[in-house]
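> Just need the structure, nothing else, for what follows:
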Amino acid sequence: MLQDKIKQYTQEIEQFAPSSAADVEAFRLKFLVSKGIVKSLFEEFKTVSTEEKRVLGKVLNEFKQLAEDKFQGAQAEFQQASNGLERKEGDLTLPGEGMELGSRHPLSLVRKEIVDIFKKLGFVVSEGPEIEDDWHNFSALNFPPEHPARDMQDTFFIKKQDGNDIALRTHTSSVQVRMMEMGKPPFRAIMPGRVYRNEAISARAHCFFHQVEGLYVDENVSFADLKQTLFHFVQELYGEGTKVRFRPSYFPFTEPSAEMDISCTICKGAGCNLCKGSGWVEILGCGMVDPNVLENCNIDSKKYSGFAFGMGIERVTNLKYEIKDLRLFSENDTRFLSQFETEII
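You can find the predicted model right below:
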């Protein structure tokens, strides 16, 4: 009978005392493989009467658990012995197990450094959601529907909700809109965060990256304030003597707009592959906040003015640490990450 077999094999398992790893393997082959005893008993269980199933079901499951526990315990014992890990319980003279220290990610290092620089200038940190609606991501920033400037940013759209496009944010400028909508000037803040764009992944681009944007709105803010703020930032981050230049550009949410270049940190202006022989590398875009943006956020553009800027942390980090492939930042290669500052635990 099935019940007698279970009792017989249970006694055999309880008395099992292996003397080698080979004995453990033999036990596994006898009891636990697909053609082993446990499997065969379950097959036999299917043929017994309903009344017997009620009694033997629990007994059979306990038998299976007993066999598995016996095997796992014996296996762990011999594996420990083979690895030379057997230790006397309570022997405090044995050396401790070393704890390997991790390292901070280069993007985290540079982000912290950027934040610290601007905090000294009175900027606070503001954050917002990574999933945004059309108003905060585009329309409030002077991107009207069908405006060609929307094509400048390939967007990951998620769905439509109440006639409004919901998407992964393409820039942290949406945080600026939320801050201006919810408060009153003056504003002096930076917005670090992750953003998303539908781009082909390569050494120079990725479908997600990190930005730090800044906003300063008050009475009588001028372009001279913008230039001096960013010049100070560059000197702090890259060192004194780093040259800066501004080139006219276009962004829907600022007017006038500019792109800021710094002298190449790799070749010191002599010309290299990174700067394409020009001696200059662009690190951010900036400009005076367009009056339409202020009005969209219920701020009187005749009384207040402001400037805004935005930079990719990956680009800044590339220049600071001379990293040539942007994909390294997200590949979790410990050989790459271990080159940077060690985190103190």
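> C-alpha only now, for contacts and for neighbours.
OK.
> Could you pull out the strands in the stretch 101-250 of the chain for me?
124-125, 131-133, 157-161, 164-168, 187-196, 208-218, 244-251 (DSSP state E, counting those that start in this stretch).
> nearest to Ala26, of these?
Ranking those by proximity to Ala26 (C-alpha to C-alpha) places strand 208-218 first, at 52.5 Å.
> Compute the inter-axis angle for the closest one and strand 187-196.
For strand 208-218 against strand 187-196, the angle by axes from the mean of the first three to the mean of the last three C-alpha atoms, to 10 degrees is 160 degrees.
> can you give me the angle strand 208-218 makes with strand 164-168?
Taking the same axes, to 10 degrees, one finds strand 208-218 and strand 164-168 inclined to each other by 120 degrees.
> Packing partners of strand 208-218?
Strand 208-218 sits against strand 187-196, strand 305-312, helix 313-321, with contacts defined as 3 or more C-alpha pairs under 8 Å, 6 or more residues apart in numbering; DSSP states H and E.
> ok, now with 10 Å
Contacts defined by 3 or more C-alpha pairs under 10 Å, 6 or more residues apart in numbering; DSSP states H and E place strand 208-218 against helix 106-119, strand 124-125, helix 173-182, strand 187-196, helix 223-238, strand 280-289, strand 305-312, helix 313-321.
> list the buried ones in the first one?
Along helix 106-119, these residues count as buried under the neighbour rule (16 or more other C-alpha atoms under 10 Å): 106-107, 110-111, 114-115, 117-118.
> circling back to that earlier point, format the helices and strands packed on strand 208-218 as CSV; extra columns: distance to Ile37.
Below are these laid out as CSV (distance: least, C-alpha to C-alpha, whole Å):
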stretch, distance to Ile37
helix 106-119, 56
strand 124-125, 65
helix 173-182, 64
strand 187-196, 56
helix 223-238, 70
strand 280-289, 69
strand 305-312, 63
helix 313-321, 59
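> do you know which of these lies nearest Val55?
strand 187-196 (59.3 Å).
> Please compute how far that closest one lies from its chain's middle.
Centre-to-centre, strand 187-196 and its host chain are 16 Å apart (C-alpha atoms, centre = their mean, to the nearest Å).
> any idea of the angle it forms with helix 313-321?
100 degrees.
> Counting by contacts, list what strand 187-196 packs against.
Using 3+ C-alpha pairs under 10 Å, 6+ apart, strand 187-196 sits against helix 106-119, strand 124-125, strand 164-168, helix 173-182, strand 208-218, strand 305-312, helix 313-321.
> what residues does the longest one touch?
What that stands for is helix 106-119. The contact list for helix 106-119 (C-alpha atoms under 10 Å, 6 or more residues apart in numbering) reads 103, 105, 123-125, 188-193, 209-212, 214, 229-230, 232-234, 236-237, 312-318, 320-321, 329-330, 336-341.
> Next, the second sequence, to be compared with the first:
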Amino acid sequence: MYNDQIMAVNLQAIKDEILQFTAATEEELEQFRRRFIGRTNIIAALFAEMKNLPAEERKGYGQQINELKDAATEKFQALISALEANGQQQHEAHPDLTLPPRPDALGGIHPITATRQQIIRIFERIGFNVSEGPEIEDDWHNFSALNFPENHPAREMQDTFFIERKPDIALRTHTSSVQVRVMESQKPPIRTLSPGRVYRNEAISARAHCVFHQVEGLFIDKGVSFADLKQTLYYFAKEMFGADTRVRFRPSFFPFTEPSAEMDISCLICGGEGCNVCKHSGWVEILGSGMVDPAVLQNCGIDPQVYNGFAFGMGIERITMLKYGIRDLRLFTENDVRFLRQFRSLI
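Next up is the predicted model:
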């Protein structure tokens, strides 16, 4: 019955039909599969007719049938890929608006960066600009120009990371080195803020780290007084921590300032009751300050008979701990996402 039809089919016509077939829908793809791939497809019927051919013709006929089978298989895979691609394009062109939105996994500014930016904004409002300098410094800018004589005991206050085979080159221990560079390159009046990363050879604990961040300020002009220094720092403390923050000054010593003072604020973490951050005293030191020593001005090419000024410096980690109630400084560098996610609102 069907065999009579098969013998009349031109093999080339079947091949042309395979190559020219298109399938825009799943139904058309299924039609192609049933005609050329399925169990009772036309190519299988052609194979069945080989038994009716003379033996000398079977080899050539079989090769032609195999070529048809390979062409049908390749065409079927191509039709599947084309149909899937077309469906994806339609999906993208017409998205399902009833689907829930994808949650946006937004990051956030690191609390250290946020505090640094806030400190800069506070001092910019009263005329300070920002200056930066290298983290690898020479002895002159890091020590000598700041009134640290060779072998002076004051150098022992800061454990330093020196560069191997270059004893006069070290990782800077404070951003005061930037202030030296500013005084060497600019003429007064100078009102600058120097934020940056510093390094000291200290044991890592909840209150200390070998790598941390500082912001140091410098004001040089004619007729600058200690009262100017105090009012500047009072203003900063109130703006950073709130109008109810209590402040006190204590006499201190720094080689590059005279007189010198440290500034404490009431501990915001324990409310003055005592904790590990304030060493159970109720007060936390936030910065050191003082009037710039005339020797420092002279070392930087500024006449101390005409100009004077004040300087101050603070650790950004300490300020951040107080502002956000963080009890362990090590959290800032551990990259624990559970900790960092709490500061997404700082974007």
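> Just give me the neighbour total for the alignment partner in structure 2 of Gln153 of structure 1.
The pairwise alignment with structure 2 assigns Gln153 of structure 1 to Gln158, based on TM-score structural alignment. Neighbours of Gln158 of structure 2 under the rule other C-alpha atoms under 10 Å: 13.
> Identify the residues contacting Gln158 of structure 2.
Contacts of Gln158 of structure 2 (C-alpha under 10 Å, 6+ apart): 173-174, 199-202.
> if we can go back for a sec, in JSON lines: the strands of the stretch 101-250 of structure 1, plus mean neighbour count and distance to Leu29 of structure 1.
Below are these laid out as JSON lines (neighbours: other C-alpha atoms under 10 Å; distance: least, C-alpha to C-alpha, whole Å):
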{"stretch": "strand 124-125", "mean neighbour count": "16", "distance to Leu29 of structure 1": "62"}
{"stretch": "strand 131-133", "mean neighbour count": "19", "distance to Leu29 of structure 1": "54"}
{"stretch": "strand 157-161", "mean neighbour count": "12", "distance to Leu29 of structure 1": "52"}
{"stretch": "strand 164-168", "mean neighbour count": "17", "distance to Leu29 of structure 1": "53"}
{"stretch": "strand 187-196", "mean neighbour count": "22", "distance to Leu29 of structure 1": "53"}
{"stretch": "strand 208-218", "mean neighbour count": "22", "distance to Leu29 of structure 1": "50"}
{"stretch": "strand 244-251", "mean neighbour count": "15", "distance to Leu29 of structure 1": "71"}
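> Including distance to Leu274 of structure 1, could those strands go into CSV?
Below are the strands of the stretch 101-250 of structure 1 laid out as CSV (distance: least, C-alpha to C-alpha, whole Å):
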stretch, distance to Leu274 of structure 1
strand 124-125, 31
strand 131-133, 33
strand 157-161, 33
strand 164-168, 30
strand 187-196, 24
strand 208-218, 19
strand 244-251, 17
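> quick one, longest helix in structure 2?
Longest helix in structure 2, counting residues (DSSP state H): helix 55-93.
> helices and strands around it, which ones?
Checking 3+ C-alpha pairs under 10 Å, 6+ apart, helix 55-93 of structure 2 ends up next to helix 11-20, helix 26-32, helix 42-48.
> and Tyr307 of structure 2, which of the ones you listed is closest to it?
helix 26-32 (87.7 Å).
> Contact partners for the residue opposite Val125 of structure 1 in structure 2 once aligned?
Under the alignment (TM-score structural alignment), Val125 of structure 1 maps onto Val130 of structure 2. Listed by C-alpha under 10 Å, 6+ apart, the contact set of Val130 of structure 2 reads 120, 123-124, 191-195, 215-217.
> Touching, Ser263 of structure 1 and Gly277? I think so.
No. Here Ser263 of structure 1 does not reach Gly277: they are 11.4 Å apart, not a contact under C-alpha atoms under 10 Å.
> who touches both of the two?
Common neighbours of Ser263 of structure 1 and Gly277 (criterion: C-alpha under 10 Å, 6+ apart): 269-271.
> out of those, which is most surrounded?
Of the shared contacts of Ser263 and Gly277 of structure 1, with other C-alpha under 10 Å as the count, Gly269 tops at 18 neighbours.
> any idea what that one aligns with in structure 2?
That one, Gly269 of structure 1, aligns with Gly272 by TM-score structural alignment.
> if we can go back for a sec, now the helices and strands packed on helix 55-93 of structure 2 as JSON lines including distance to Asn142 of structure 2 and mean neighbour count?
What follows is the helices and strands packed on helix 55-93 of structure 2, written out as JSON lines (distance: least, C-alpha to C-alpha, whole Å; neighbours: other C-alpha atoms under 10 Å):
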{"stretch": "helix 11-20", "distance to Asn142 of structure 2": "80", "mean neighbour count": "14"}
{"stretch": "helix 26-32", "distance to Asn142 of structure 2": "76", "mean neighbour count": "14"}
{"stretch": "helix 42-48", "distance to Asn142 of structure 2": "88", "mean neighbour count": "16"}
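> Looking at the helices and strands packed on strand 208-218 of structure 1, which is nearest to Cys297 of structure 1?
Of all these, helix 173-182 comes closest under C-alpha to C-alpha, at 5.0 Å.
> Give me the range in structure 2 that that closest one lines up against.
Using TM-score structural alignment, helix 173-182 of structure 1 pairs with 176-185 in structure 2.
> and the aligned residue in structure 1 for Ile120 of structure 2, how far is that from Val212 of structure 1?
Matched to structure 1 by TM-score structural alignment, Ile120 of structure 2 sits across from Val115. Relative to Val212 of structure 1, Val115 of structure 1 is positioned 8 Å away (C-alpha to C-alpha, to the nearest Å).
> Please apply the same query to Tyr250 of structure 1.
Computed with C-alpha to C-alpha, the distance linking Tyr250 of structure 1 and Val212 of structure 1 is 19 Å.
> Also Lys5 of structure 1?
Lys5 of structure 1 sits 71 Å away from Val212 of structure 1 when distances are taken as C-alpha to C-alpha.
> just to revisit the earlier point, would you turn the helices and strands packed on strand 187-196 of structure 1 into JSON lines with distance to Asp91 of structure 1?
Below are those laid out as JSON lines (distance: least, C-alpha to C-alpha, whole Å):
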{"stretch": "helix 106-119", "distance to Asp91 of structure 1": "41"}
{"stretch": "strand 124-125", "distance to Asp91 of structure 1": "51"}
{"stretch": "strand 164-168", "distance to Asp91 of structure 1": "56"}
{"stretch": "helix 173-182", "distance to Asp91 of structure 1": "57"}
{"stretch": "strand 208-218", "distance to Asp91 of structure 1": "50"}
{"stretch": "strand 305-312", "distance to Asp91 of structure 1": "54"}
{"stretch": "helix 313-321", "distance to Asp91 of structure 1": "46"}
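> Thanks again, I'm all set now.
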